[in-house]
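**Q** need a 3D model of the following:
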Amino acid sequence: MLLVLRLIIRYWRTVLSVCVYFWSVSVKLTHLFKVVKTEAISLAGYETNDGYYT
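**A** I've put the predicted structure just below:
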């Protein structure tokens, strides 16, 4: 347990930066998925912004 704590203390910045990196990647992927979904919906003829469906 002490060894784990020492490793965490030594590498916490690296772990933190990796976590932040993965978080930013997941945010970008989520945004990209939303954009693609919106584009696909508008291509299919659904208008979501105005609240009506064609």
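**Q** C-alpha only now, for contacts and for neighbours.
**A** Noted.
**Q** so what's residue 47 closest to, chain neighbours aside?
**A** Take residue 47 and drop its neighbours on the chain: the residue closest to it by Cα to Cα, 6 or more residues apart in numbering is residue 53, 5.4 Å away.
**Q** the one you found: how many residues sit nearby?
**A** 10 (other Cα atoms under 10 Å).
**Q** can I assume it is in contact with residue 46?
**A** Yes. At 5.0 Å, residue 53 counts as touching residue 46 under the criterion of Cα atoms under 8 Å.
**Q** sequence B follows; please return its structure for comparison with A:
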Amino acid sequence: MGLVVIFSLVTILAIFGLFRSLKDKNLLGAFFAFGTLAVFGWFTVMTVLEQGFPTAH
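**A** The predicted structure is shown next:
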């Protein structure tokens, strides 16, 4: 279940990176940040749908 947490943290950091690179007008950085956001965002959504939310023990 730690995989969902790691994927979601990477997705959140990719959102911040995308906004920062767009603000600085860094198009190559924005391209890679968007790619990271798309891939890890998709992995996050599909992992949550397949395995569910992490539970606290």
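**Q** where does the TM-score land?
**A** Superposed pair, TM-score by TM-score structural alignment, normalised by the length of structure 1: 0.45. Supporting alignment: 29 aligned residues with a Cα RMSD of 1.2 Å.
**Q** still on that earlier bit, okay, the residue nearest to residue 47 of structure 1 and residue 39 of structure 1: tell me how far apart.
**A** 14 Å (Cα to Cα, to the nearest Å).
**Q** now swap in residue 4 of structure 1 and tell me
**A** Applying Cα to Cα to residue 4 of structure 1 and residue 39 of structure 1 gives a distance of 47 Å.
**Q** quick check on these two: which one has the bigger neighbour count.
**A** Using other Cα under 10 Å, the more surrounded residue of residue 4 of structure 1 and residue 39 is residue 39, with 13 against 9.
**Q** before we move on, which element is the more buried one in?
**A** helix 2-43 (DSSP states H and E).
**Q** got a list of contacts for stretch 38-52 of structure 2?
**A** 1, 4, 7, 8, 10, 11 (Cα atoms under 8 Å, 6 or more residues apart in numbering).
**Q** any idea how many residues pack against the fourth one?
**A** I take that to be residue 8 of structure 2. So residue 8 of structure 2, with other Cα under 10 Å, has 20 neighbours.
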